[in-house]
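> give me a 3D structure for the following:
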Amino acid sequence: MKVIRDSIHKDIYLEDYELEVIDSSEIQRLRNIKQTGLTYLVYPSANHTRFEHSLGTMFISSKIAEKINADKKLARISALLHDIGHPPFSHTLEIFGYDHEYFGKRKIKKMDLVNFSSSEVIKTLNKKNLEGKIISGDVDADRMDYLLRDSYHTGTAYGMIDLPRILRGLTTFKSFNKVKIGVLKKGIQAIESLLVARHQMYSAVYMHPTVRIADTMMKRAVMKEILEKNLNVEDLSLMDDISLVSFLRMSENYLMEKIDRRDLYKNLITYGYSDLTPVERWIFANLDENQVLQLEEKFYNHFGCDVFLDICSIPKMEEHNVYIVSKEEIRRLDEVSPIARSLKMAEIQLWNIALYAPRENIKHLKENDDVKKKIHKILKEIDFEIKSKLVDILREYKSIIGKGKFLEIARERGISPKEFYEELHKLIFCGLIKERFNGRKYIYSLSNSINSHYL
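Here you go, the predicted structure:
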């Protein structure tokens, strides 16, 4: 066996067929894609890559597979390939519908994986088997590696989770004839520490205000080239950080020039979660990129300079869905852990929308009282209807007891399980649907704020 020395996991051993996959152009491209986008502009040592993370995810997937008796080889090779569809600067450039999972699977179909068919790996990455849930699930190898790795390379201590203890606490259980991954009751503290680590890393690193500004500038730089037909969205699946930066420099893109000089925009206004009504949160969470660009054009026409609108992604918070397994019962982590419940609210409160303007214009804009009024007026004029089949169902039923019952009704209305869970999460996050736990089941009802706004 070959061995690779890793900064986090030390010796990672590889079979010959795994080394062949690693030496493919698809994996080697990841050597030049930064794991955390433009975070290095704030944390200078954050130059680690998707390549290292893929190896680390493979290593942890192997350990989990051993613990729960899953197919170790399938988990390893799938984990190794799980990020090959990423664009340059990772999640920063998932723009205009770019989906790294889609492009990753498209690449896998063309690869020769020796011991596995592409369909086996794609099935795994689609989470259609136990091995898929090891890589990406409620408590998974992907998340555990990036917390440890990002913490180490940014020089922060927030993401230092107790990996051996988490692994010892993992188990499996059956639910509706499906095998799922859970955590033994004795492992609650280790999972709580993972939640704390994730929250602190998001607060201090991933959502650092300067990082978000730099990411937004890079997004707009690339979007400009795509809109001017100098670049196709699909090109991003073949480029790495080096080739993209070179392209932007050759194009004399003014935003790339500013990023090169670290002449970053400054924060003009931030609207926190509590500053917005549930309906306003829903509106901003559902704006597409073309609508955001239209708003930014209005800002430019009013103020004569760039004013970029940055809307946080809604946090998925999959860890809160972890099931705690004991001899007596199986319950969701949120139901048994006060720490998990409080962290959920803290995570929600991190969400915000922000507006950025060039450094040279920021003082004038901030000192002009009319600017905030004009921005507020433009944002209030967004023409948007709240359209949701789940809201329609709750308007009819008033309240529904049990998530399973809610899903059953939704499926009768033609809503797929994936659509149901995604939309329900977003509606609860925005505060349009209330979710209460009565000790046995979750109860769903509409919030009072929606009745006067729903169309």
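> hey, let's count contacts and neighbours off CA atoms from now on
Will do.
> please, which helix or strand holds residue 270?
Under the criterion of DSSP states H and E, residue 270 resides in strand 266-272.
> helices or strands up against that strand?
Helices and strands touching strand 266-272, as assessed by 3 or more Cα pairs under 8 Å, 6 or more residues apart in numbering; DSSP states H and E, comprise strand 352-357, helix 359-367.
> deepest-packed of these, please.
strand 352-357 (a mean of 20; mean count of other Cα atoms under 10 Å).
> between strand 266-272 and that one, find me the angle.
160 degrees (axes from the mean of the first three to the mean of the last three Cα atoms, to 10 degrees).
> all helices of the stretch 251-400 of the chain, in order?
Listed in chain order, the helices of the stretch 251-400 of the chain (DSSP state H, counting those that start in this stretch) span 254-260, 278-285, 289-303, 333-336, 338-349, 359-367, 369-380, 389-397.
> can you lay out the ones you listed as a markdown table showing distance to residue 48?
Shown next, in a markdown table, are those (distance: least, Cα to Cα, whole Å):
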| stretch | distance to residue 48 |
| --- | --- |
| helix 254-260 | 19 |
| helix 278-285 | 30 |
| helix 289-303 | 29 |
| helix 333-336 | 32 |
| helix 338-349 | 26 |
| helix 359-367 | 29 |
| helix 369-380 | 38 |
| helix 389-397 | 42 |
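> one more to put side by side:
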Amino acid sequence: MMSSAKEMEFKVFNDSIHGHMELHPLCVKIIDTPEFQRLRNIKQLGVTYLVFPSASHNRFEHSLGVCYLAGEMVEALRKNQPDLNINEVDKLCVQIAGLCHDLGHGPFSHLWEAFLKQKGVVWHHEKQSVEMFNHLLEKNDLIGEFEKYGLHERERRFIKDLILGKGDSCDQGKQFLFQIVCNEENGIDVDKWDYFLRDGLHLNMNIIFDYRRILKFCRVNEICDEEGNKMLHIVFRGKEAYNLYEMFLVRSTLHYKAYQHRVVLLLDQMFVEAFMEADKHFTLKKLDGSGEIKLSEAHKYPETWTNLTDNIFYDIVGSHLNGLDNAKDICKKILSRKFHHFIVKSKYCFPEDVEEKKAKEELKKKAKEIEKKLDSKHSSRYLVLFSHIQFGGSCPDPFENIYFFSKENPSRSEKVDLKEIGLFPISLESARHAEFFLFDKNKDGKKEERDEAKSLFLRYLDNKN
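All right, here's what the predicted structure looks like:
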């Protein structure tokens, strides 16, 4: 039996975004573990902090915010539709999934995934979060605490499925709970709500969408897909279409102004190069004393992972190991702000026969082609990077998968056409466009050589060539 609310002491956290947040005592037990406290030392925006000095917030406070918002959304659905039969265990599972969804992030957040991908390692932070959740439970002897609140093996599996955004552990008729923390259907979830607001605050950018209104006007309806399968979806009142439009507009703005700022992209590249070089010689000790492992192997060992944070950058800089000269040289260039010289940027529209979902691969291929052509004249001197801003993530038009209901007929849902309600679908216009950036790795390069590279770069980006 789960303890009643009166018997439990909720802890209050004072947050810069949500104000005073009350969190369940089991959530507090999780927060007070080394595995979770580790998130205090992982920057939410990775190297973006080196470009925007106030973006110093960490995965720790973001995770608390997602936990809180997950509870708020569950409560909103319970209030709007008592017949959904959402119980306290359901709510706690969703909250813990929100709290633990980022346990697996590596140093500098998404940057670590880029590093491992370049190493040829197939790895995703969501799966790592599940691994760390398992480790956290065992290492801190929390299984008994979970069962004290009615979270047995089946519920713990449900939490892990919620972190991944998919699974078969959900009770019949409650599949919509998968759309709260990690919404694979249309990208409307509390994880994004928190980081939009939190990142916007610390980047000093005005955020215009209002999640509180969305909570007031959301419900669960049965939707029939194109194959005739019936599923329960979280849907929204028709008048909130503009609010959701603004939410996706916030996303594209944050990407354009910050996440894919050209200096951020360059720093990502330099950090990855530093870690690639360091991985050849720098090792981490297994805490059981059984040996040492490479940086690119750390994710296999939860004990080691618990101690791997953004501090690894300074561990490399201060290391006296032989063979680290190249890695340390890159790190020192970063610290002394000796970045590659920016030459020019240019817009690019990729061919009509390329699907939007394959845009990133097409753009990577184009960047490498241009670098190869420039290298034939200048021997690996130039670097080509790109930014690609999509309105709603992998889907160019997120409104494809959003359903709305009316005040007159709340149980019936349908999609809306943005044009019909007076909104210009910028996603469809921008999804086929990108910006390419040309950098010179030689800070002291001659102007004549850069002018030649610039001319070639712009010619190669011409769709006619």
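> circling back to that earlier point, quick one: the strand holding residue 270 of structure 1 to structure 2 mean distance?
Strand 266-272 of structure 1, aligned to structure 2 and superposed, deviates on average by 3.6 Å (mean Cα distance after the TM-score superposition for structure 1).
> quick one: buried residues of that strand?
The neighbour-count check on strand 266-272 of structure 1 (16 or more other Cα atoms under 10 Å) flags 266-268 as buried.
> equivalent analysis for stretch 254-266 of structure 2, please.
By neighbour count on 16+ other Cα under 10 Å, the buried set for stretch 254-266 of structure 2 is 254-256, 258-266.
> in structure 1, what residues pair with that stretch?
Counting by TM-score structural alignment, stretch 254-266 of structure 2 pairs with residues 201-213 of structure 1.
> now do the longest helix that structure 2 contains: distance to the chain's middle.
Criterion DSSP state H: the longest helix present in structure 2 is helix 59-80. Chain-centre distance of helix 59-80 of structure 2: 17 Å, with Cα atoms, centre = their mean, to the nearest Å.
> packing partners of it?
Counting contacts by 3+ Cα pairs under 8 Å, 6+ apart, helix 59-80 of structure 2 packs against strand 19-23, helix 88-100, helix 190-202, helix 211-216, strand 218-224.
> residue 430 of structure 1: which of the helices of the stretch 251-400 of structure 1 is closest?
helix 278-285 (5.0 Å; Cα to Cα).
> and that closest one, what does it pack against?
helix 417-430.
> who touches the very next helix or strand once past the helix it packs on?
Using DSSP H and E, the next helix or strand after helix 417-430 of structure 1 towards the C-terminus is strand 433-437. Contacts of strand 433-437 of structure 1 with the rest of the structure, by Cα atoms under 8 Å, 6 or more residues apart in numbering, involve 335, 391, 424, 427-428, 442-447.
> 6 Å - rerun?
With contact meaning Cα atoms under 6 Å, 6 or more residues apart in numbering, strand 433-437 of structure 1 is reached by 427, 442-447.
> please compute how far it lies from its chain's middle.
What separates the centre of strand 433-437 of structure 1 from the centre of its chain is 23 Å, taken as Cα atoms, centre = their mean.
> where in structure 2 does that strand align, residue-wise?
Under TM-score structural alignment, there's no match for strand 433-437 of structure 1.
> of all the residues in that strand, which ones are buried?
Neighbour counts over strand 433-437 of structure 1 (16+ other Cα under 10 Å) mark 433-435 as buried.
> gap between residue 395 of structure 1 and residue 280 of structure 1?
Distance, residue 395 of structure 1 to residue 280 of structure 1, by Cα to Cα, to the nearest Å: 20 Å.
> which residue of those two possesses the greater neighbour count?
Neighbours per residue (other Cα atoms under 10 Å) separate residue 395 of structure 1 from residue 280, with residue 280 holding more: 17 against 13.
> before we move on, back to that, which ones among the contacts of strand 433-437 of structure 1 map onto strands?
442-446 (DSSP state E).
> nearest to residue 330 of structure 1, of those residues?
Closest to residue 330 of structure 1, out of all of these and judged by Cα to Cα, is residue 442, at 14.9 Å.
> state the distance from residue 121 of structure 1 to residue 127 of structure 1.
For residue 121 of structure 1 relative to residue 127 of structure 1 (Cα to Cα), the value is 10 Å.
> of these two, who's got more company?
Taking neighbours as other Cα under 10 Å, residue 121 of structure 1 and residue 127 compare with residue 121 leading, 24 against 16.
> tell me how far that one lies from residue 268 of structure 1.
Distance, residue 121 of structure 1 to residue 268 of structure 1, using Cα to Cα: 46 Å.
> and stretch 13-28 of structure 2, which stretch of structure 1?
Counting by TM-score structural alignment, stretch 13-28 of structure 2 corresponds to 4-19 in structure 1.
> distance across the matching stretch, terminal residue to terminal residue?
Span of stretch 4-19 of structure 1 from end to end, Cα to Cα: 10 Å.
> could you give me the buried positions within it?
Of the residues in stretch 4-19 of structure 1, those with enough neighbours to count as buried (16+ other Cα under 10 Å) are 12, 14, 18.
> tell me how far stretch 269-282 of structure 1 is from the chain's mean position?
Worked out by Cα atoms, centre = their mean, stretch 269-282 of structure 1 lies 20 Å from the chain centre.
> which SS class is residue 181 of structure 1?
strand (DSSP: H, G, I helix; E, B strand; the rest coil).
> now it: how far from residue 69 of structure 1?
Using Cα to Cα, one obtains 11 Å as the distance from residue 181 of structure 1 to residue 69 of structure 1.
> which one of the two is surrounded by more residues?
For residue 181 of structure 1 versus residue 69, neighbours defined as other Cα under 10 Å are more numerous around residue 181 (23 against 13).
> report the contact partners of the alignment partner in structure 2 of the more buried one.
Aligned against structure 2 by TM-score structural alignment, residue 181 of structure 1 finds its counterpart in residue 234. Contacts for residue 234 of structure 2 were tallied using Cα under 6 Å, 6+ apart; they are 219-220.
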